[in-house]
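Colleague: Here is a sequence together with a model predicted from it:
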Amino acid sequence: MNTAPAPMPPAYNSGDTAWLLASTAMVLLMTPGLAFFYGGMVRTKHVLMMIKMSFAALAFGTLLWWVIGYTLAFGPDVAGAGVIGNLDHVFMRGIELTTLTGAIPTYVYSTFQMGFAIITVALISGSIADRATMRGWLVFVVLWLLIVYIPLAHWVFDTDGWIVKHLGALDFAGGLPVELNSGVAGLAVALVLRAPRDFARREERPNNIPLVVIGVGLLWFGWFGFNSGSALSDQGTAAAAFINTQLGAAGAMVTWPLVEKWRTGRVTTMGVVSSAVAGMVAITPACGEINTLGAVITGLVVGAVCAFAITLKFRFNVDDTLDVVGVHGVGGLIGLIMVGLFATARISGKKGLFYGGGWGLLGKQLVAVVAVIAFSFILTWLIAKAVELTVGFRAKEEYDSVPGAEAERAYDFQTAERLGALVSGKPVTSDDELVKQISTLLRAREQEK
């Protein structure tokens, strides 16, 4: 016997719910997109490791959010301090099909925010590409989400969080808990895992640039849901965030290549796609707070600054392998400052410095930035150090592949391996050896001609 579903409360809005459902799917797609993005940027022997690190974040982040993440981030505030939620909704207890967050079912809103948590911790893997163990990464994901990300999500995304309620800083779609946080955490964990001895001399070349471009395309698509979905409605604010996201990316794609051309004499595909990511990073906290002119300026500024910022890792000998610090950390910082300069009172009623609001909002933005940097760096460093000292986090110096790599590879070179072995009479032991043997074969055939 079928039972009719309980009617939704009068506050329920089907249009807003449909938009957030679509936005949630787009945000969740960003993590597989990141897996492609990172997978294409590393050496061939580490492609699958990077993909597995992103998908591990997807699995463990989902379960942790269901068990305790949502209630700590969005449960009733403990003691009214805006620091952390309580345990009323462990295992989503007390959340029914008809329970609403605003005009949207809480199940949908919770899953939307879950996607933010997953992509944030997955981003950090780019700072330690090629030198982390999977065992250490899994432990780190759980501890970092619980200790670092979830409190920051409460500070910024929950209406009782101290940054939005007590401080009064603005962050439309996650510049503090997602972008700045992942960049700062990436720096901390990169310091713990240390740079390889040949870091400054080693030239890292992406193994598959088309895979990188596909990953950026998926990230770009998902970012519209990330930013516009944060409006929690299908009204004008979502539209403003949507176009500002595109403008921010486009602006950065102009200045980053110009800097690259000036510094190196050429424009690379990697530079072009990285600039798009930088532009979307910077516009994330500002997309619903500034107008289109502010979005373009934000993109132009962040493209130029991040093009320089990614080179600082060599000066300071910090192996931020895939430039998480230089793009997400620096880009997020710029976006948060731009809110203090270009906010137009469209959403919150607050104006930035350039729109007659004085220095007040900019000062609040800087206080929020300093608080998040200190909180994220100190706790991330302690977590990474604890993981390293217990289960082990940093791979051995001679680390050449991941456990189980002999069972599967990102690319099947079996036929080429046989050809190479025919030339040298030796078995192929690595991808580098394969390339050498194929080159030897080609030279031999040229000489025969």
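Modeller: Looks like it came in fine. Numbers count the residues shown, from 1 in each chain.
Colleague: Please make it C-alpha for all contacts and neighbour counts, starting now.
Modeller: Will do.
Colleague: can you count the residues close to R409?
Modeller: The local packing of R409 (other C-alpha atoms under 10 Å) involves 14 other residues.
Colleague: what do you get for P403?
Modeller: Residues near P403, counting by other C-alpha under 10 Å, number 11.
Colleague: Can you give me the neighbour number for M114?
Modeller: Applying other C-alpha under 10 Å, I find that M114 has 23 neighbouring residues.
Colleague: How about E446?
Modeller: Quick note: E446 (other C-alpha under 10 Å) scores 9 neighbours.
Colleague: so what does the helix or strand harbouring it touch, helix or strand wise?
Modeller: In the assignment (DSSP states H and E), E446 maps to helix 431-448. The contact analysis (3 or more C-alpha pairs under 8 Å, 6 or more residues apart in numbering; DSSP states H and E) places helix 431-448 against helix 414-424.
Colleague: Give the other helices and strands that the helix it packs on contacts.
Modeller: helix 431-448.
Colleague: who touches the helix it packs on?
Modeller: 44-45, 416-417, 419-421, 423-424, 428 (C-alpha atoms under 8 Å, 6 or more residues apart in numbering).
Colleague: Can you say which of the residues you listed are buried?
Modeller: For the contacts of helix 431-448, a burial check counting by 16 or more other C-alpha atoms under 10 Å picks out 44-45, 417, 419-421, 428.
Colleague: between the residues you listed, which is closest to D88?
Modeller: Checking the buried ones among the contacts of helix 431-448 against D88 with C-alpha to C-alpha, the nearest one is K45 at 45.3 Å.
Colleague: A further structure is provided below for comparison with the first:
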Amino acid sequence: MTQPLLKSTGSGAARILSAPAVLAFATTTTASAADTPAASTINSGDTAWLLVSTALVLFMMIPGLALFYAGLVRAKNILSILMQCFALTAVLSLVWLACGYSLSFSDGGALFGGLGKAFLSGVSTTSTRSDCPTIPELLHFAYQMMFFLITPGLFIGAFAERMKFKAILIFSIVWSLLVYVPCCYGVWHKAGAFFGLSGVIDLAGGIVVHITAGVAALVACIMVGPRKGFPSAQFMPHNLPLTITGAGMLWVGWFGFNAGSQLAANGAAAMTLVVTHLSACAAAVTWMLIEWLRNGHPSALGIATGCIAGLAAITPASGKVGPIGAVCIGAISAWVCWLACAKLKNKFRYDDSLDVFGVHGVGGFVGTMLVAVFGSTSFAGGLGDFSIGSQLVTQGLASLYTILLSGVFSYAILKVLDLTIGLRVSPEEESQGLDLAEHGETAYND
């Protein structure tokens, strides 16, 4: 899912399928060359891998993220989280079809593409794109759609257990079009379109997915306000086995998220898969050791959270770093994210319910910056031919622009919603739980 500047499609081109040579039966022996079908560029291996990767990224949202978050909330709110994940999957897929894909991946203005591909206009089963010619454009549409829907899925954890369902839906749709689409368009589609920056490294969404969602999560949890009883009350996860299961599903799905973003079944995808796994391992072990040393025991929740931090951090860097760089990024991200979750949140008293900002926002930022260091050929195993100093400036500016874009638009959208339909359920509904108050159902019967 990289832009042409960052993605190498050479290996895919080297494996282009040969076309059927000529028309099976020529009507004359003097048939012109124009009667011969053009060679197809679609590669069956690349297509098969992207079909699997598309399914893996959807698997991250439902059931992976849904279960990960559902186990962390109280029992009276589990269905609300599951409902939000399923509803966003369905609604945002339709938005992607209607205009999201066209605005993100067709040529247009400075911040948005055009509407020439709205409702997949002009896209056929044989259409391809110049930046990924070995897969059908329909598959590119489907693969990118999964990123579009999972990004808002991340930030619902920040205001879990207290925000109105209809406000969540409207916020997610408008935010996706005003924040996600410009980032996607400028970073992945049109080189140099992201506020004039070129050469931004973000293979699979440290900027486009994790920083955007993390900043929106922070703004939203502050504007919606803390849960009743925060920070004195204990908000214990009601079902950690669900959370651990969801974390495992996310880990598996992340191979499609990152390695699939190479848009080809080649050595680059293999390296991306390896470094993704190693970063998650390093982060999980680091978080476990931090808790073990500080608290006297390692926790299941801690090791699960650590692996997600490592996965978020390696996401932008996974196309440029080698195994050693991945281990370094994983370990550093675990420590920094732990500080954000355990220290920063307590100091500033914002109720980021499921630590979306602390893990995804901070983790995405850490990886976005560290790719400039560990992704350079100056570092052992680095694959990027760039200067560390200049790339740090580029990555830093891209992160700053993303933070401002997501922060300003998140605040504006939420402010309008608060003044119209309201953001938060009533105190009585919050006490009752959103399962009953918003959806008229309960997950568990006595």
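Modeller: Received, thanks. Because the structure is predicted, anything quoted here is derived from the model rather than measured.
Colleague: circling back to that earlier point, ok, the contacts of helix 431-448 of structure 1 vs D234 of structure 1, which is closest?
Modeller: T44 (42.5 Å).
Colleague: Need the three-state assignment for the residue most central in space within structure 1.
Modeller: Geometric centre of structure 1, nearest residue: L123, 3.8 Å, by C-alpha atoms, centre = their mean. Put simply, L123 of structure 1 is helix when judged by DSSP: H, G, I helix; E, B strand; the rest coil.
Colleague: Setting aside sequence neighbours, what's the nearest residue to it?
Modeller: S182 (6.4 Å; C-alpha to C-alpha, 6 or more residues apart in numbering).
Colleague: Then A345 of structure 1?
Modeller: Spatial nearest neighbour of A345 of structure 1, chain neighbours left out: K351 (5.0 Å); criterion: C-alpha to C-alpha, 6+ apart.
Colleague: okay, now the one you found: neighbour count?
Modeller: Using other C-alpha under 10 Å, K351 of structure 1 is surrounded by 25 other residues.
Colleague: which element is the equivalent of L392 of structure 2 over in structure 1 on?
Modeller: Aligning on TM-score structural alignment places L392 of structure 2 opposite L362 in structure 1. If you go by DSSP H and E, L362 of structure 1 is part of helix 360-390.
Colleague: corresponding residues in structure 2 for the helix or strand harbouring the residue nearest to L123 of structure 1?
Modeller: Assigned by DSSP H and E, S182 of structure 1 belongs to helix 181-193. Matched against structure 2 by TM-score structural alignment, helix 181-193 of structure 1 falls on residues 212-224.
Colleague: with structure 1 superposed, average distance for that stretch?
Modeller: Mean deviation of stretch 212-224 of structure 2 relative to structure 1 after superposition (mean C-alpha distance after the TM-score superposition for structure 1): 0.7 Å.
Colleague: now the helices for the stretch 1-150 of structure 1?
Modeller: Listed in chain order, the helices of the stretch 1-150 of structure 1 (DSSP state H, counting those that start in this stretch) span 14-41, 47-64, 70-74, 106-124, 134-144, 150-157.
Colleague: Rebuild those helices as JSON lines, extending it with distance to Q246 of structure 1.
Modeller: Below are these laid out as JSON lines (distance: least, C-alpha to C-alpha, whole Å):
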{"stretch": "helix 14-41", "distance to Q246 of structure 1": "15"}
{"stretch": "helix 47-64", "distance to Q246 of structure 1": "25"}
{"stretch": "helix 70-74", "distance to Q246 of structure 1": "29"}
{"stretch": "helix 106-124", "distance to Q246 of structure 1": "20"}
{"stretch": "helix 134-144", "distance to Q246 of structure 1": "31"}
{"stretch": "helix 150-157", "distance to Q246 of structure 1": "23"}
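Colleague: Identify whichever of those helices lies nearest to V178 of structure 1.
Modeller: That would be helix 106-124 among the helices of the stretch 1-150 of structure 1, by C-alpha to C-alpha, at 5.3 Å.
Colleague: Quick one: distance of the closest one to the chain centre.
Modeller: 11 Å (C-alpha atoms, centre = their mean, to the nearest Å).
Colleague: what angle do it and helix 181-193 make?
Modeller: 40 degrees (axes from the mean of the first three to the mean of the last three C-alpha atoms, to 10 degrees).
Colleague: give me the stretch of structure 2 that helix 106-124 of structure 1 matches.
Modeller: The alignment of helix 106-124 of structure 1 onto structure 2 (TM-score structural alignment) covers residues 137-155.
Colleague: contacts for the matching stretch?
Modeller: Stretch 137-155 of structure 2 is contacted from outside by 1, 47, 50-51, 53-54, 57-58, 60-61, 65, 84-85, 88-89, 92-93, 96, 101, 123-129, 172, 176, 180, 209-210, 213-214, 216-217, 356, using C-alpha under 8 Å, 6+ apart.
Colleague: one more time with 6 Å
Modeller: 54, 58, 61, 89, 92, 127-128, 172, 209, 213, 217 (C-alpha atoms under 6 Å, 6 or more residues apart in numbering).
Colleague: Burial check on the residue lying closest to G381 of structure 2 once chain neighbours are set aside, number of neighbours?
Modeller: Using C-alpha to C-alpha, 6+ apart and skipping the chain neighbours, the partner closest in space to G381 of structure 2 is G322 (4.6 Å). Number of residues near G322 of structure 2 (other C-alpha under 10 Å) recorded here: 25.
Colleague: can you check A371 of structure 1 too?
Modeller: Counted with other C-alpha under 10 Å, A371 of structure 1 comes out at 12.
Colleague: And the one 4 residues further on, by the same measure?
Modeller: Residues contacting F375 of structure 1 under the criterion other C-alpha under 10 Å number 17.
Colleague: how about it, what's its match in structure 2?
Modeller: Per TM-score structural alignment, F375 of structure 1 is aligned with L405.
Colleague: G299 of structure 1 now?
Modeller: That one, G299 of structure 1, aligns with G330 by TM-score structural alignment.
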